[in-house]
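> build me a model:
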Amino acid sequence: MSPSSERPRDRRGRLRLVVIQALVFSLLGTLGARLYYLQVMSGAEYQGQAAAQSVREIVVQPQRGLIVDDEGRPLVSNRLTWVVSIDTTLLGRMDESDRRALLRRTGRVIGEKPRAIARKLVLCGSDGAVAGRCWNGSPYQPVPVATDVAQDAALRIKEQGEDFPGVIAEEQTVRDYPRPFGINAAHLLGYLSPVTKDELDAAEADGDTTINGASVVGRAGVEKEYDAFLRGQPGYKRVAVDSGGRVLGDVSDVAAQPGDTLVTSIDAKVQSVVEKQLHQMITTARATYDPVTHRNFAADAGAAVVLDADTGRVVAMASEPTYDPSVWSGGITQQQLNRLYSAKAGTPLLSRAFQGQFAPGSTWKPFMTAGAFQNGYGPDSMLSCPPAIQIGNRLFHNFESESFGPITFAKAIEVSCNTFFFQVGMHYWLQYGSDPTNTDAKDPLVEEAEQFGFGKPTGVDLPGESSGRIADRKWKLAYWKSMKDYYCGIAHHPQDGKTSDFVYKFAGEFCTEGYMYREYDAANFAIGQGDTVVTPLQLARGYAALANGGTLYEPRVGKAIVSPDGKVIRRIHPKVQAHVTLPAAVKAYIDGATLGVSREGTMAWKMGGFPLDQVQVHAKTGSAEVYGKQATSWVASYTKDYVVVMMVSQGGCGSCTSGPGVRKIWESLYGINGESVNPDRSVIPGVTPPDGLPVFGKDGSVLPPVREEED
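Predicted coordinates:
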């Protein structure tokens, strides 16, 4: 058959075949070109990406810096512990039954319930996350699920890897507390806890590379105040893993940089003496009968502070009740956490030394004397000291209603005469502000208290400091405005038989005239009673200004920051907050009066046989009354070198409870045994704190400071 006779259907079939062949060859050409591009032109790039998928980056936490005392003794160090972590990426590739089996197997070895382990593996911010228990770090970072794991358990996991896929056991560092001389110092040192999501977000926004999701940060004390120096710089390790998540080897790493060392002004020996004496005074008070309340003293809390009078540095500071800072290492249980915040347990996390606020009682009187002497009174001024004095329709008494007749300010300080100082407060009230509604009236005693820094934070380098309170006219008006509705509600509510008549009466008076600053307010202020409160640290700082002639320092615990290789990065110098106007004649008078307290006054019966001619301890006792509670015991004292203050809440008489402990502290500071003074027996070499810093050796050793020999 000729071509011309070929049927149209056959021609169309051949045409389709040609088109299909062309398409096939075109596709094959495109595929070949693509394969050439992927394998030849871009082969190296894709090979690198494939390799990267088998490399995992792990954050290596740095060793946190040491905290040492002024002699180089370690207060906080680090120790190695076994930590078990779980690789969640591998865990996520398992089926449900295998995952549960692995958690059960791991839990049996480390002593944890599978459900508890599972909660720790949940990424914070995701569904099912429990705050404080979820994982705040990278989802590609192995998640720590147990710390302080027994070595045999950790080695079992390491040696039987086929039974524990994705479970890692390795040694890491956690905080350790050497406790030199048995000290606690928890409120000074503080503690650590895992970084929060908000903190992590803030660090990332600021470009702070020292914090990551696995970091722990300081939460209190110097751990928090100097956290940026102590935490160090994390490192990073890149490891090769197989498809099962097992580590094949290291690819590269950037070493972590240890944190810096914090040198403090704390002396561990003094701290030990202070803690033991505070504890002993509280224990003794609890076994002592209170004739006023007809039960033993509750002595529910206490604090003691030792300051360097010339620099404002903190030499020792103790508070009770306290806690063991090591409970935070490796994770704290909910039961332990509840106790730390428990009011029934005395709220152990609260430092009574710089966060507790208490009426100062008669320890206030030297400051009132300084104010009075610069506003009309003087050494020759005499006022009567009756057993009680009537102000309005109320009688205000001396302690145990004692009477001494006409006396001077010095004698009034020695015997702690309240009625004497009542008259001083009333005098200024009548002279400058007898109008109880005048909030702008002059008050020399309030002004003097403000000069000595009361009513505001001292500026100590410890977080969470309380400000105290000066209960003057302005404060009383502000307080009335804030509480008026509450007390008016009580006063206008029908009596229910549960609320005492006193409370109804008080509420009614407060509702209508609680803003008025009356004569008895001024009288109470002059003896450190009423609504004025101070922290023990504030009181110690005020007495340091009396001792050094009027310089008001911001107390310091930190002394220097030293790098891991022993170089001094920063010296933390004492900072002057203000200067108190304290004429030399006024200082000399107060020095004499407070020395008289130790020789002949309210502290004398606790200082018998003490060599006051060689070590002149100036003191003032206080027994601050608190409504519904037993009196607060105070002793504030100073020499040319130091200030020692002790307070016991619900401890009764100042010298009765705190006096013996304060004496023991002074004996340790000056090496006193009986009536003999031997500086070589002092707990501090050379009696006074060293000016220099500990010596840091290249081998990591820390030696005491080099002291210049005296001529």
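
> CA only for contacts and neighbour counts going forward, please
Noted.

> Q630 against C653, yeah?
No - the pair Q630 and C653 fails to qualify as a contact (C-alpha atoms under 8 Å) at a distance of 9.6 Å.

> specify the local secondary structure of G376.
Under DSSP: H, G, I helix; E, B strand; the rest coil, the three-state class of G376 is coil.

> buried stuff in stretch 51-60?
V55, R56, E57, I58, V59, V60 (16 or more other C-alpha atoms under 10 Å).

> report the buried residues of stretch 241-258.
Buried residues in stretch 241-258 (16+ other C-alpha under 10 Å): V241, G245, R246, V247, A256, Q257, P258.

> check stretch 456-475 too.
Neighbour-count burial for stretch 456-475 flags 457-463, 465-475 (criterion: 16+ other C-alpha under 10 Å).

> follow-up on the earlier one: export the buried residues of stretch 51-60 as JSON lines, with columns for distance to R179.
Shown next, in JSON lines, are those (distance: C-alpha to C-alpha, whole Å):
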{"residue": "V55", "distance to R179": "43"}
{"residue": "R56", "distance to R179": "40"}
{"residue": "E57", "distance to R179": "37"}
{"residue": "I58", "distance to R179": "34"}
{"residue": "V59", "distance to R179": "31"}
{"residue": "V60", "distance to R179": "28"}
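
> which stretch of helix or strand covers T419?
Assigned by DSSP states H and E, T419 falls within helix 418-432.

> now do that helix: distance to the chain's middle.
Centroid separation for helix 418-432 versus its chain: 39 Å, with C-alpha atoms, centre = their mean, to the nearest Å.

> equivalent analysis for stretch 690-707, please.
So, by C-alpha atoms, centre = their mean, the centroid of stretch 690-707 is 27 Å from its chain's centroid.

> how much space separates the nearest residue to T210 once chain neighbours are set aside from D198?
What sits nearest to T210 in space, not counting adjacent residues and going by C-alpha to C-alpha, 6 or more residues apart in numbering, is Q233, at 4.9 Å. Per C-alpha to C-alpha, to the nearest Å, Q233 is found 20 Å from D198.

> show me what the helix ranked longest in the chain is packed up against.
Assignment by DSSP state H gives helix 8-36 as the longest helix of the chain. For helix 8-36, there is no helix or strand it packs on, judged by 3 or more C-alpha pairs under 8 Å, 6 or more residues apart in numbering; DSSP states H and E.

> following that helix, which helix or strand shows up next?
Taking DSSP H and E, what comes next after helix 8-36 is helix 43-52.

> check which element follows that next one along the chain.
Later in the chain than helix 43-52, the nearest helix or strand by DSSP H and E is strand 55-60.

> where do the strands sit along the stretch 401-550 of the chain?
405-408 (DSSP state E, counting those that start in this stretch).

> mind listing what the closest residue to D308 other than its chain neighbours touches?
Of all residues not flanking D308 in the chain, Y642 sits nearest, at 4.8 Å (C-alpha to C-alpha, 6+ apart). Counting by C-alpha atoms under 8 Å, 6 or more residues apart in numbering, Y642 makes contact with V306, L307, D308, A309, D310, A544.

> the structure of the following sequence is requested for comparison with the preceding one:
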Amino acid sequence: MEVTVDRVALAREKDDGEAVLNRLALLLGTPVEKINDRLKTCGAEGAKPPPVCWNGSAYQPVPVANGIDPQTAINIMERSTDFTGVTAQLHANRIYPAPFNVNAAHILGYLGPVTESQLEAQGNSDAYDRLRRTDIVGRSGLEAQYDDALRGKPEVTSLAIDTAGHVTEKLGENAATPGNYLVSTIDARLQSVVESQLVNAVQRARSQGYPGKSGAAVVIDVTNGNVLAMASYPTYDPAIWVGGVTKKQYDALKSSDSLSSNAIQGTFAPGSTYKVVSTAAAGKQGFNLGGYYGCPEQYKAGNQTFRNFESHGYGTISLARALEVSCNTVFYGIADTMWKRGGGLDADRTAPDPIANMAKSFGLGTKTGVDLPGESSGRVASRLFKAENWDAKKDSWCANALDGYSETRKTNAKLADFYTALDKENCADGFRWREGDALNAAIGQGDTSVTPLQMAMVYSAIANGGTVYQPRVVKGIIGPEGKVVKNFTPEVKSTVAASKSTLAFLQRALPGVTLRGSGETPFAGFPLGQIPIASKTGSAQVTGNKVSTSWFASFAPANNPKYAVVMMVTEGGTGSKTSGPSVRKIYEALFGVNGRSVNPARSVLVGGAPKLDLPKVRSDGTPVAPKGKNSGVRG
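Just a heads-up that it's a prediction; the model follows:
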């Protein structure tokens, strides 16, 4: 319940409503000064800054209290002569039911006051449903992406005012129109599992002595690109924004790094999960995917030595086995050959770059197009990127090299010497795509960075035979009267530039990772004979002394793909030990696995598959929703 005060009605009282406000303050148990501060128009003399002052129309009732109890509301309504111009009425509040204890904060988003830039963007619009200073708008997530669809239209009364500011007549009235319903692709039961398993993965990293600072997990329907579940850690309670947050609360949210979504905004080195891209590029360049390659413990390129980080030397092995045991040196050798074919150190920025080109055909380096705001593009390491980066930074590098980092030198001469030498080299030829750059790029290191959602779409494309879908979180919009406003259909973003035989090779090879490779341990005892899991682990190295990023990318069933599941934990150690066990639990929930038994009836997906149809909305505007335990909501 909300209490509002009509200042026009108060002005008609002999004492300008002073007695009414004193009685109201006593009833509400609040200082009358607080009510008076709220009633002052922002910008007027003595007005306190927003949100204390009133930022709306002088002729619009001003909310002065919210969340009042029913008895207080009854007192106001029954004593209308004592409370002239005061109204107690129901007020719409955003609530978050959290079915099955789902958080989904980074998907749902939150509401906040309209911004100056949004108001200015309207120009001189006189539309009755234009944004006003008192409006609350979507500020992130689906709330922001679909703000226009969700908002509806307000009830607006047009009044005639005389030169003294008095209302002389009502000119017209526009009735309110409810907003639409959004129907998401997210399955609440599955989302609950994914969120809890992501937390478990973070805790698993910490139990191994790693920081496990953050993480993300994504589940994609590989047949259409629908996002069935997506979680980010750390997160926050979306209800904290209802009614506004304090500066202390906002500062705490910022310092915890919980406001941004690691699934779509965070970018991370993909490590060995990127080897599927390098394999596809090798196939396109004529390398024999069925052939054998040397897997020594280390690989020398010029005066540098590159070692295996996820496996020791295996001698001569097949490319499929190289994926299974994640042999870096096999991919170093392939990348080195490509680099030399492309002109080596003397090649310019237009020279062939097969791995980078293949990555771009998988959709990396560009936004996936998911219907959520703030998505990151990521970055693909390449000759072109390095040349363009040099164009942008060479002046700074050269200036720093000339200066010698004089300020740093005052306290740390050794560090200043290191930075100076580095910038001298970058100033002179930082545009060159060196041998080491090419080798690092082949195993998902160096300048390459991806979002977990991007990597999920890569594995979805491998699973479905080469189609890169535009991921989607909303599958439909339904009007308040039950009419379907929009039914979204799958959209293809691109097609992978790899042959059917190359994609088929990856589909055959990746289940071996789970059967007898780096993904074997977390899936020990899983009924892989019934539900084969195609996977790739990753332990991406990061700068400084930080622990590697744990990755586990996968799709299943490998012989009839339906879902792609990707999880990552920053500073989490290996993909197999940290993320892998949680990915297994997600698949158990998806397929109804209990031990070695598979029962689709036990799947968290009702009916054993994602729902594609839209729910019904009754003519009175209420949706037909599950009840009782099927709703996932207590009460």
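
> please name the residues that touch the counterpart of M455 of structure 2 in structure 1.
In structure 1, M455 of structure 2 lines up with L539, judged by TM-score structural alignment. Going by C-alpha under 8 Å, 6+ apart, L539 of structure 1 touches P360, A636, V645.

> what is the neighbour count of the last one?
The criterion is other C-alpha atoms under 10 Å. On that basis, V645 of structure 1 has 30 neighbouring residues.

> helix, strand, or coil at it?
Going by three-state DSSP: V645 of structure 1 is strand.

> got it, and the one 3 residues further on?
Under three-state DSSP, V648 of structure 1 falls in the strand class.

> what's the neighbour count on A299 of structure 1?
Using other C-alpha under 10 Å: A299 of structure 1 sits among 26 other residues.

> same check on G290 of structure 2?
11.

> is it located within a helix, as I assumed?
No - according to three-state DSSP, G290 of structure 2 belongs to no helix; its state is coil.

> ok, it - contacts?
So G290 of structure 2 contacts S318, L319, A320 (C-alpha under 8 Å, 6+ apart).

> how much space between the equivalent of it over in structure 1 and Y428 of structure 1?
Correspondence of G290 of structure 2 to structure 1, assessed by TM-score structural alignment: D380. As judged by C-alpha to C-alpha, D380 of structure 1 and Y428 of structure 1 stand 18 Å apart.

> surely G558 of structure 1 touches D267?
No - the pair G558 of structure 1 / D267 is not scored as a contact, 11.9 Å apart, by C-alpha under 8 Å.

> before we move on, the earlier item: of all the contacts of Y642 of structure 1, which two lie farthest apart?
The span of the contacts of Y642 of structure 1, defined through C-alpha to C-alpha, is set by V306 and D310 at 12.1 Å.

> and the top strand by length along structure 1, how far out from the chain's middle?
Determined from DSSP state E, the single longest strand within structure 1 is strand 74-86. How far strand 74-86 of structure 1 lies from its chain's middle: 22 Å, per C-alpha atoms, centre = their mean.

> number of residues surrounding the residue mapped onto K483 of structure 2 from structure 1?
Alignment note (TM-score structural alignment): K483 of structure 2 maps to K567 of structure 1. Per other C-alpha under 10 Å, the neighbour tally for K567 of structure 1 reads 12.

> please name the residues that touch K567 of structure 1.
Counting by C-alpha under 8 Å, 6+ apart, K567 of structure 1 has no contacts.

> just checking, D82 of structure 2 touches N22?
No - D82 of structure 2 lies out of contact with N22 (C-alpha under 8 Å); the separation is 10.5 Å.

> helix/strand/coil for N224 of structure 2?
Applying three-state DSSP: N224 of structure 2 is coil.

> which parts of the stretch 101-250 of structure 1 are strands?
143-149, 167-176, 192-194, 216-218, 235-241, 247-254.

> got the angle for the last one vs strand 235-241?
Going back to what we said before, that points to strand 247-254 of structure 1. 150 degrees (axes from the mean of the first three to the mean of the last three C-alpha atoms, to 10 degrees).

> alignment lookup: A351 of structure 2 to structure 1.
Per TM-score structural alignment, A351 of structure 2 is aligned with A441.

> do the same with T329 of structure 2
T329 of structure 2 maps onto T419 in structure 1, by TM-score structural alignment.

> measure the nearest residue to S381 of structure 1 once chain neighbours are set aside to R11 of structure 1 for me?
Distance criterion C-alpha to C-alpha, 6+ apart; nearest residue to S381 of structure 1, sequence neighbours excluded, is T408 at 5.9 Å. If you measure T408 of structure 1 against R11 of structure 1 using C-alpha to C-alpha, the figure is 136 Å.

> looking at the two now, which is surrounded by more residues?
More neighbours surround T408 than the other of T408 of structure 1 and R11, with 18 against 10 (other C-alpha under 10 Å).

> so stretch 525-541 of structure 2 matches what in structure 1?
Counting by TM-score structural alignment, stretch 525-541 of structure 2 sits on residues 609-625 of structure 1.

> who's in contact with that stretch?
359-363, 413-414, 416, 528-529, 591-592, 594-599, 602-603, 631-639, 652-655, 670, 674-677.

> buried only: go through the residues you listed for me.
359-363, 413-414, 416, 528-529, 591, 594-599, 602-603, 631-639, 652-655, 670, 677.

> so which of those residues belong to strands?
Short answer: those in strands (DSSP E) are T632, S633, W634, V635, A636, S637, Y638, V677.

> once you drop chain neighbours, what's closest to the fourth one?
Spatial nearest neighbour of V635 of structure 1, excluding adjacent residues (C-alpha to C-alpha, 6+ apart): T621 at 4.5 Å.

> contacts only, for G596 of structure 1.
A410, E414, H618.

> how near is the second one to G596 of structure 1?
Between E414 of structure 1 and G596 of structure 1 the distance is 6 Å, computed by C-alpha to C-alpha.

> what comes up buried for stretch 498-508 of structure 2?
Quick answer for stretch 498-508 of structure 2 (16+ other C-alpha under 10 Å): A498, T502, L503, F505, L506, Q507.

> adding distance to N440 of structure 2, write those residues out as TSV.
Output for these, formatted as TSV (distance: C-alpha to C-alpha, whole Å):
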residue	distance to N440 of structure 2
A498	22
T502	22
L503	23
F505	23
L506	21
Q507	24
